[in-house]
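> I need the structure of the sequence given here:
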Amino acid sequence: MSKINKAILDAYRLGEIAALPEKVHPSGLIESGGRYNVGEPESVIVHWIGSRGTNAVAVANYNRGNIYGGFTHNYISGTENLASARDDEIAWGAGTNGNGYTLQFELTWTHSKHDFMQQTLTAAMWLIDCSKCYPRLNIRQVGYKVHNTFFSGVQEHGWVSRNMGGTDHVDCRGYWYGSHHGFVSPVGRWFGEEYSIEQFVALIDELCGVDRQEGISKKRVQRLYLPSDAKGWNVYRAGGSWSVGHQVGRLQPAKFGGLDYEILAWKIPGVVAVIKTHDFGIVGIYVAAGTGAVIE
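Prediction:
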């Protein structure tokens, strides 16, 4: 798994980022009254707007002013997932050989690691939801050319331009990776590596609960059991420190006949786990050998 995808999944499990709910544009959805209906989309095109604008409504408004010159179905920022056009109608964003059968969304620029991770998570989860509505939508493969007028899978606009024709755009270059027209991807600065369509599809697979390389279900979740004879158990801020004097609360296993929690992550493997409690939220807990804690 890539460093970026691991960071996204860890932040998601810890509640630090969330998949943003889809909201409809304040002026409603663009539609053609059935003139350009394509029914069920089968492939996906990822766009980047090519500016430092971060407001999804403003970016959508720019495209909606010339709807047959270029627009996409959704606009996703670090804080919004905006539906702008009916997803069962053609989006005019990628040329004749890319528009007629694809679900298309536009990424805005983000100015922080947090917003980038939340934007990427939101896009992946939105596609998973769309695939439940459209069974033919192929979100589990990196896009590949089937013939001159059709590709299958998930691809970025730049690949579509090079392989399907119709446009000369290169996005997501300049945002996910590399540089273009004065824009330099911020992703490498945040993570020490750049992002790619291959990583994005791998993230979708992880969120669907499947390990792409192994082709099997992910390992079951680990659980933490605190024994019924433990009268008190300190918990700490998930980020530390995890020593006496820094506790943020105290669990009472004996009062409830023992307690059990899902282990969300390990801060120190086998020693400090991250759990989510009812009273104190997401916390770190010391569970090293000899404490009486049971890990299964």
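
> can we go C-alpha only for contacts and neighbour counts from here?
Fine.

> what's the following helix or strand after the longest helix that the chain contains?
Ordering each helix of the chain by length in residues (DSSP state H) puts helix 113-133 first. Counting by DSSP states H and E, the next helix or strand C-terminal to helix 113-133 is strand 144-147.

> Setting the sequence-adjacent residues aside, check what's closest to the residue most central in space within the chain.
What sits nearest the mean C-alpha location of the chain, by Cα atoms, centre = their mean, is Leu121, with 1.2 Å. Leaving aside its chain neighbours, Leu121 sits nearest to Ala19 (5.8 Å; criterion: Cα to Cα, 6 or more residues apart in numbering).

> And the strands in the stretch 151-296 of the chain?
154-156, 179-180, 183-184, 223-226, 233-237, 247-251, 259-262, 265-268, 272-277, 281-286, 294-295 (DSSP state E, counting those that start in this stretch).

> please give me the structure for this one as well, since I'd like to look at both together:
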Amino acid sequence: MNLKKVTMIVVSVLLMVAFSMPTQAAVNIQKQHMNGLPKTAFANGVGKPSMIVLHETANSKATIENEVSYMSRNWKNAFVHAFVSDSKVIEVADTNYTAWGAGATANRYAIHVELVRKGNFTKAYHNWLEIAVYYAKQYNIPMAFNEGKKGFVTHAWISKNLGGTNHQDPIAWLQQNGVSMVQLEKDLRVAYTGDTAVSPNTPPITETPKPNVPSNIVAGANVKVLPSAKTYVTGQVIPAFVKGSNYTILQTKTDRVRLAGINSWVRNRDIKVVIPVVTGRKIYLPATASTWRIYGLTVSPIKANTKAFLKPAKFGGLSYPVLKNRGSDVYEIQTVQFGRVQIYANPITGATVR
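Have a look, this model is predicted:
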């Protein structure tokens, strides 16, 4: 056998090995496997899961360490494979074997990944997507969403379609943070096709604030994150699914804005105003009011349709830019927790609009 042929064979073998190895996750996985767990094969065999179940912990006060500690003491009731926070991933069970995370039927096919609530939602969400995709590629699980015993599914989808559980996560928590199921699927597809998650160890970037903020960059304005944007103000990479998407400004500073949905600071130069705040007026809610009703955008602003309550007294009064005047003292405003809503602000209520 000549040298050229030997070289070609060696190169071919190296390429086969390289492409057969799983992609390295951008976020480091800390393996803290719990003792005593059963070693039950998946329906298709050991190391052959076919879907990733997406969960969230439903506990806003518990850190990732709290969640791991609790599960270590109570795994005989239920356990998952991994927890994901804004700074780390802790794998608590071997992903080559089943876990007890979402009913007997689903468990025979699934790797279970929990999103931890406590901490920065944007970072945790990005890490969650990254790890879910990492596991999917490691086990050759296809890109599909809520379609069956393959791809990515929510715990809520399992409850509706496979049974054995009645949990509805992660829908409500994602929606509270501006992520719909449509957006979740879109983000998964972007991550699956090559986008990488935010690295939690990127050092912050400091820069000189820029004066002369454009007058249309104000709270309540709807803006698009430009495709040319590279990093958040913290220095963390802006994922592809954020670029080109529209968000509402929650807060402004000299050279940056905080955006609803991703709850992150983006530089003014990296956004474009799509829908400006055109009224130039604000609603002021008095500090004497303990609560104030708000309403969804598609209902009549009457007591029976109350969506939630603002708490002016708690904050010494509240103020919001008027995004739209609907007439009859009804206005649209943007809130941090409840998104864009209607509010009734007749002068007799104590509110002022100016």
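
> Could I get the TM-score for this pair?
TM-score for the superposed chains, counting by TM-score structural alignment, normalised by the length of the first structure: 0.54, backed by 186 aligned residues with a Cα RMSD of 3.5 Å.

> if we can go back for a sec, just say which of the strands of the stretch 151-296 of the first structure is most tucked in.
Mean neighbour count (mean count of other Cα atoms under 10 Å) peaks for strand 154-156 among those, with a mean of 26.

> can you give me the offset of that one from its chain's centre?
15 Å (Cα atoms, centre = their mean, to the nearest Å).

> and that strand, how far from the second structure on average?
Superposed on the second structure, strand 154-156 of the first structure shows a mean distance of 1.3 Å to its aligned residues (mean Cα distance after the TM-score superposition for the first structure).

> Residues touching that strand, excluding its own?
Strand 154-156 of the first structure is contacted from outside by 43-47, 138-143, 171-172, 197, 201, using Cα atoms under 8 Å, 6 or more residues apart in numbering.

> picking up where we left off before, the residue nearest to the centre of the first structure maps to what in the second structure?
Matched to the second structure by TM-score structural alignment, Leu121 of the first structure sits across from His126.

> Distance check, that match against Asp187 of the second structure.
9 Å (Cα to Cα, to the nearest Å).

> How about Ile205 of the second structure?
Taking Cα to Cα as the measure, Ile205 of the second structure falls 26 Å from Asp187 of the second structure.

> And Gln175 of the second structure, by the same measure?
In terms of Cα to Cα, Gln175 of the second structure sits 14 Å off from Asp187 of the second structure.

> Settle it for me: which of these two has more neighbours?
Taking other Cα atoms under 10 Å, Gln175 of the second structure and Asp187 do not tie; Asp187 has more neighbours (19 against 16).

> so what corresponds to the more buried one in the first structure?
By TM-score structural alignment, Asp187 of the second structure lines up with Leu203 in the first structure.

> three-state assignment of the nearest residue to its match once chain neighbours are set aside?
Nearest residue to Leu203 of the first structure, sequence neighbours excluded (Cα to Cα, 6+ apart): Asn5, at 6.1 Å. Of the three states, Asn5 of the first structure takes helix under DSSP: H, G, I helix; E, B strand; the rest coil.

> Show me what Asn5 of the first structure lines up with in the second structure.
In the second structure, Asn5 of the first structure lands on no residue (TM-score structural alignment).

> try the one 10 residues further on
Following TM-score structural alignment, no counterpart is assigned to Gly15 of the first structure within the second structure.

> What separation do you get for the residue nearest to Leu121 of the first structure and Ile76 of the first structure?
Separation of Ala19 of the first structure from Ile76 of the first structure (Cα to Cα) stands at 11 Å.

> do Leu203 of the first structure as well
Per Cα to Cα, Leu203 of the first structure is found 17 Å from Ile76 of the first structure.

> same question, Ala91 of the first structure
From Ala91 of the first structure over to Ile76 of the first structure (counting by Cα to Cα), the distance is 15 Å.

> Tell me which residue of the first structure matches up with Tyr109 of the second structure.
Tyr109 of the second structure maps onto Tyr101 in the first structure, by TM-score structural alignment.

> Surely that match touches Glu40?
Yes: with contact defined as Cα atoms under 8 Å, Tyr101 of the first structure counts as touching Glu40 (7.4 Å).

> In terms of neighbours, single out the busier of the two.
The neighbour comparison of Tyr101 of the first structure against Glu40 (other Cα under 10 Å) goes to Tyr101, with 24 against 18.

> Specify the local secondary structure of the nearest residue to that one once chain neighbours are set aside.
In space, and not counting its chain neighbours, Tyr101 of the first structure is closest to Pro41: 4.9 Å by Cα to Cα, 6+ apart. Assigned by three-state DSSP, the conformation of Pro41 of the first structure is coil.

> Quick check: the aligned residue for Pro41 of the first structure in the second structure?
Using TM-score structural alignment as the criterion, Pro41 of the first structure maps onto Pro49 of the second structure.

> Next: Asn66 of the first structure.
By TM-score structural alignment, Asn66 of the first structure lines up with Asn74.

> residue contacts, the counterpart of Trp173 of the second structure in the first structure?
Per TM-score structural alignment, the equivalent position to Trp173 of the second structure in the first structure is Tyr175. Shown in contact with Tyr175 of the first structure (Cα under 8 Å, 6+ apart): 48, 109, 183-187.

> so which of those comes closest to Leu264 of the first structure?
Closest to Leu264 of the first structure out of the contacts of Tyr175 of the first structure is Val187 (25.4 Å), distances taken as Cα to Cα.

> neighbours of the residue nearest to Phe191 of the first structure when sequence neighbours are not counted, just the number please.
Counting by Cα to Cα, 6+ apart, Ile4 is the residue found nearest to Phe191 of the first structure once chain neighbours are left out, at 6.5 Å. Ile4 of the first structure: 21 surrounding residues under other Cα under 10 Å.

> Check the gap between the residue nearest to Lys113 of the first structure when sequence neighbours are not counted and Gln199 of the first structure for me.
The shortest distance from Lys113 of the first structure to any non-neighbouring residue, by Cα to Cα, 6+ apart, is to Trp190 (6.1 Å). Trp190 of the first structure sits 16 Å away from Gln199 of the first structure, going by Cα to Cα.

> now do Val235 of the first structure
35 Å.

> With Phe191 of the first structure instead?
Distance of Phe191 of the first structure to Gln199 of the first structure, given as Cα to Cα: 13 Å.
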